[in-house]
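below: sequence and its predicted model.
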Amino acid sequence: MKKRPLTKPLDPLLSKSYDYHLPEGLIATHPIHPRDHARLLVYNRTDKSITHARFDALESFLPENCGIIFNDTKVIKARIYGKKESGGAIELLINRPHDAYAINVYIKGRVKVDTLLLFEDTLTARIITLHEDGSRDVNFYRANTLIRFEELLPILEKIGHIPLPPYLGRDDDSEDEREYQSVFAHHEGAVAAPTASLHFSDTLFEAVCSSHPHAFVTLHVGSGTFKPVEAAVITDHPMHSEYFDISSAAKELIDSDISLLSVGTTSTRTVEYHVRTQELKGEANLFLHPNNPPKRINHLLTNFHLPQSTLLMLVASFVGLEETHRIYQSAIDEKYRFFSYGDAMLIL
């Protein structure tokens, strides 16, 4: 009998090792109702078992003595539509502020330094810098007066749109204003939702918090979270940075000796960046992958992520590359819903 040739193991440092085929019909384009009725895949690293459940059964799977870290960032209406002085239509997506006045954005439409963009409600923006990555820095003005980022937020709330991820393939609607936001969102600044948080209803959130020590960090998710790894070797990828702030309660929980569950990749990156730097606020650019695994977070609650994304590589930092592919294939076989409005996975 001929022996089958051994399959060459995947190299965790090659970006192509994180590719997988997802049937288009499994991309969740709308939220599920109620939000805690999403499906939940539970993976236990001790015996490598996979259990299929529903998200509102989360409590029954959580370890008893386990602290929980949530990200309380709040998504802003970061997409606005306007025109250039010359009349050409443009679409602007806010990415993140560099400081109070210089705001990093992405613009659909050709612009150059000093181009003036016109929006509703006497809002204008002037291009001040063009970056090689395709982003631009702008100053915003209201009625010709330079304004700070915090002054821009209420204007965006009035004229802006929820910045849905491009793979949803649709415009935002009134449902997204409610559903693309966690029930515990508090600090404005994210341009993408920390999606694992979206599954919590008020009731489930209160129940989990009443039975487990918990605390909040803030990481304002930027549009870089959707950027695929284009470098052949993942460590050559220029990791994006995002603003973070760790509360005193979260610092106390991190410094304790109990096991920790992070709700989402964003909470994970925040905690792990702090563990490595001891910084409590600033810019985090930590890239977790199998060769740079977590040091403090023990368990992860997350969604199912895009192929060749840093988020998928973060999942592999917990369970390894081969098991990541096995888990994802199980989710595909069971027809789980993927990406931002999709189902969830709990790694124990």
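On my side now, so go ahead.

can we go C-alpha only for contacts and neighbour counts from here?
Fine.

need the contact list for Lys227.
Shown in contact with Lys227 (C-alpha atoms under 8 Å, 6 or more residues apart in numbering): Ser309.

next one: it from His237, what distance?
10 Å (C-alpha to C-alpha, to the nearest Å).

then Ser182?
30 Å.

of those two, who's got more company?
Taking other C-alpha atoms under 10 Å, Ser182 and His237 do not tie; Ser182 has more neighbours (23 against 15).

ok, structure two:
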Amino acid sequence: MDIKLFDYKLPPELIAQKQIKPRDYSRLLVLDMARQKIAHKHFYDLPDFLTDNDVLVVNETKVFPARMLGKKISGGKVEVLLTENIKGSSWQAMIGGRNLKIGDSIYFTKGLNCQITKDIDGKSKEIKFNKTGKSLEKLIDAIGHTPIPPYIKTKDSQQIKKDYQTIYAKTRGSAAAPTAGLHFTQRILDKLDKKGVKIFKVTLHVSLGTFAPVEVEDIIKHKIHHEWASIDKKTATSLNRLKSSGKNIIAVGTTSARTLEAFADKSGQLKSGAKWVNIYIYPGYQWNFVDNLITNFHLPKSSLLFMVSALAGREFVIKAYKRAVSLKYRFFSFGDVMFITKNRWK
């Protein structure tokens, strides 16, 4: 399947550089898969579309300051993006800096340093810090920066750290935010609760599997990096009961959707547990658990766009994206949002 089929033209000025205020004032593009109909709303309208037959599943992962700025022994600048804790003081990381090799050290402030110990795949390296445990975590929190994507040019700040976090974030571990969740406010959650919409939480720590670029022409040949995900037994049992009773399962974000599909068997039964997942969803995939999806607008030729197309159909999705561009929707992490659903209005 040719990657060019998932391309679209996006004017740079439509890439959102900051979060809209309030969060739930972002625009909401509603796609009705059954009727091939598109509607234009705002996220604060979402409760109007939902009933007590709907179940939301959100990703409660918490972003940590994974972007670290250091120096080589020569004084040259180095940028380190921590993507996965391998074990103890060893991390997988993407490193930006010239002429670095295995055995070289990178120096940060506050006495923290690391050594490059292994090449993982050419782009990622294994590094080992001179600190471990809570002391390392505190130092990362103190000197690390919010890992906002490179297309966001806004400088890091306390406001950015707050904005690039869902209001229900709990379990530390993500190198990027599950951005569909950024639109939720307590006001929205309260309205959904009053309507009888149930909300459950799963965890997937966002890493390379979510944001790594696709570098092959045939998307089927793309390999997804693994990410750590978990669903507790109580949540799995409840979701299985609700699904079997005919409730509509709405994944909030591609990370929640990937978690549910990775833990569901072909009969549609969700298993509990914690494991590395590298499920790759692209057109032709048979969905086992997810019915609907709330998701931001994704980069051209990205695995996330493949995934959205697997649910709503490539042609319909690209049509919707082109419509969004023409109407100047805001794109990507701090941008607007889509609700992919069926038969939500007469």
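Cool, got the structure. None of the values given here were measured: they were computed from a predicted structure.

what's stretch 312-325 of structure 2 in contact with?
6, 8-11, 14, 29, 31, 33, 36, 38, 283, 297, 306, 308-309, 340.

so where in structure 1 does that stretch end up aligned?
Under TM-score structural alignment, stretch 312-325 of structure 2 corresponds to residues 319-332 of structure 1.

would you check the span in structure 1 matched by stretch 63-78 of structure 2?
Stretch 63-78 of structure 2 maps onto residues 75-90 of structure 1, going by TM-score structural alignment.

repeat for stretch 3-18 of structure 2
Aligned by TM-score structural alignment, stretch 3-18 of structure 2 corresponds to residues 15-30 of structure 1.

can you list the buried residues in the matching stretch?
Neighbour-count burial for stretch 15-30 of structure 1, with 16 or more other C-alpha atoms under 10 Å as criterion, is recorded at 15-18, 27-29.

and those residues, which is closest to Ser210 of structure 1?
When these are compared for distance to Ser210 of structure 1 (C-alpha to C-alpha), Ala28 wins out at 30.8 Å.

give me the neighbour count for Thr277 of structure 1.
Look at Thr277 of structure 1: counted by other C-alpha under 10 Å, it has 9 neighbours.

out of the buried residues of stretch 15-30 of structure 1, which comes closest to Thr195 of structure 1?
Nearest member of the buried residues of stretch 15-30 of structure 1 to Thr195 of structure 1, counting by C-alpha to C-alpha, is Ala28, at 12.2 Å.

which residues does that closest one contact?
With C-alpha under 8 Å, 6+ apart, Ala28 of structure 1 has these contacts: 168, 337-342.

now the terminal residues of the match of stretch 63-78 of structure 2, how far apart.
22 Å.

what does stretch 294-304 of structure 1 give?
Length of stretch 294-304 of structure 1, first residue to last, C-alpha to C-alpha: 19 Å.

buried sites along it?
Per 16+ other C-alpha under 10 Å, stretch 294-304 of structure 1 contains these buried residues: 294, 296-304.

now stretch 49-56 of structure 2
Applying 16+ other C-alpha under 10 Å to stretch 49-56 of structure 2 flags 50, 54-56 as buried.

again with stretch 224-238 of structure 1
In stretch 224-238 of structure 1, counting by 16+ other C-alpha under 10 Å, buried: 224-226, 229, 234-235.

next one: stretch 156-163 of structure 2
By neighbour count on 16+ other C-alpha under 10 Å, the buried set for stretch 156-163 of structure 2 is 160-161, 163.

trace Thr109 of structure 2 over to structure 1, please.
Aligned partner of Thr109 of structure 2 by TM-score structural alignment: Glu120.

how near is its match to His33 of structure 1?
33 Å.

among those two, which residue is more densely surrounded?
Of the pair Glu120 of structure 1 and His33, Glu120 is the one with more neighbours under other C-alpha under 10 Å, namely 15 against 10.

Arg326 of structure 1 sits in which helix or strand?
Assessed by DSSP states H and E, Arg326 of structure 1 sits inside helix 321-333.

meant to ask about Asp48 of structure 2, not that
Per DSSP H and E: Asp48 of structure 2 is located in helix 46-49.

that helix aligns to what range in structure 1?
Mapping helix 46-49 of structure 2 onto structure 1 (TM-score structural alignment) gives residues 58-61.

the matching stretch: how far from the chain's middle?
23 Å (C-alpha atoms, centre = their mean, to the nearest Å).

give me the contacts around that stretch.
Against stretch 58-61 of structure 1 from outside (C-alpha under 8 Å, 6+ apart): 40, 42, 208.

returning to that earlier point: Provide a list of residues in contact with the match of Thr109 of structure 2.
Neighbours of Glu120 of structure 1 in contact, by C-alpha under 8 Å, 6+ apart: 82, 159.

Ser330 of structure 1 versus that one, what's the distance?
For Glu120 of structure 1, the distance to Ser330 of structure 1 - C-alpha to C-alpha - is 48 Å.

ok, now Ala207 of structure 1?
Taken as C-alpha to C-alpha, the span from Ala207 of structure 1 to Ser330 of structure 1 is 29 Å.

more neighbours, the two?
Using other C-alpha under 10 Å as the criterion, Ala207 of structure 1 and Ser330 rank with Ser330 on top: 15 against 12.
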